[in-house]
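[1] need a structure here:
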Amino acid sequence: MPKITYIAFDGTPYVVEAREGTTVMENAIRNSVPGIEAECGGACACATCHVYVDEAWRAATGEPEPMEEDMLDFAFDLRPNSRLSCQIRVSAALDGLVVRIPERQG
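    Just a heads-up that it's a prediction; the model follows:
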């Protein structure tokens, strides 16, 4: 199973094993990673699962689709590497993915 490292705003790492085909958000919720609220449940209808994708993983995770870009406008402290974790689908190619959680959500 691919491993994802979530780094909380305070620097605490949370390493989880993620099933392929799920999303980065689903795995954060399933493993009680703090800072990912996911108020809409992964429907890309809020910005409360906002993460910063580590620079080394930006190409592998791809660019946001237009709907995600629109929702990112509501994210706190938007950056070039901002993504909604509900829109990043886990695959074997993402084994080792590192995402950082912002200070607060939307």
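
[2] rest of the way, CA atoms for contacts and neighbours
    Fine.

[3] surely V24 and R83 touch.
    No: between V24 and R83 there is no contact under Cα atoms under 8 Å: 10.4 Å.

[4] for P13, see how far away the residue lying closest to Q87 once chain neighbours are set aside is.
    Excluding the flanking residues, the one nearest Q87 by Cα to Cα, 6 or more residues apart in numbering is T23, at 6.7 Å. Relative to P13, T23 is positioned 18 Å away (criterion: Cα to Cα, to the nearest Å).

[5] to compare with the earlier structure, here is another sequence to fold:
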Amino acid sequence: MPKITYIEHSGTEHTVDVAEGLTVMEGAVTNNIPGIDADCGGACACSTCHVYVDPAWVDRLPPREEMESDMLDFAYEPQDNSRLTCQLKVTGDLDGLVVRMPEKQI
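    Next comes the predicted model:
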């Protein structure tokens, strides 16, 4: 099972196993990771699962689709490495992924 590290804004790290086929957001919710609110349940209809992807991983992820880019306009302080975790499907290739939560979700 791929391991994903979620880092809270405070710096607290949570490294958990996430089953392939789930999204990075579902992995956070299933493992009670604070900082991923997931208000829309993964429908890409909000920005409350926003994270900053570790620079080493940015180019290893599939590109954003237009709907994700549009929703990131509503995220708190989006950056070039911002992603919505509901749009990142977990595969074996994501083993070791590191994401950081923003100060807050909006």
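
[6] thinking again about what came up before, okay, T23 and P13 of structure 1: which has more neighbours?
    T23 (19 against 16; other Cα atoms under 10 Å).

[7] identify the residues contacting the residue at minimal distance from the centre of structure 2.
    Centroid-nearest residue in structure 2: T85, 3.0 Å away (criterion: Cα atoms, centre = their mean). Residues in contact with T85 of structure 2 (Cα atoms under 8 Å, 6 or more residues apart in numbering) are 23-25, 49-51.

[8] swap in 10 Å and give it another go.
    23-28, 36, 38, 42, 44, 47-53, 68, 99 (Cα atoms under 10 Å, 6 or more residues apart in numbering).

[9] kindly report the same for P64 of structure 1.
    70, 72, 81-84, 87-88.

[10] please identify the helix or strand for it.
    Counting by DSSP states H and E, no helix or strand carries P64 of structure 1.

[11] now it: how far from V15 of structure 1?
    Applying Cα to Cα, one obtains 24 Å for the distance of P64 of structure 1 from V15 of structure 1.
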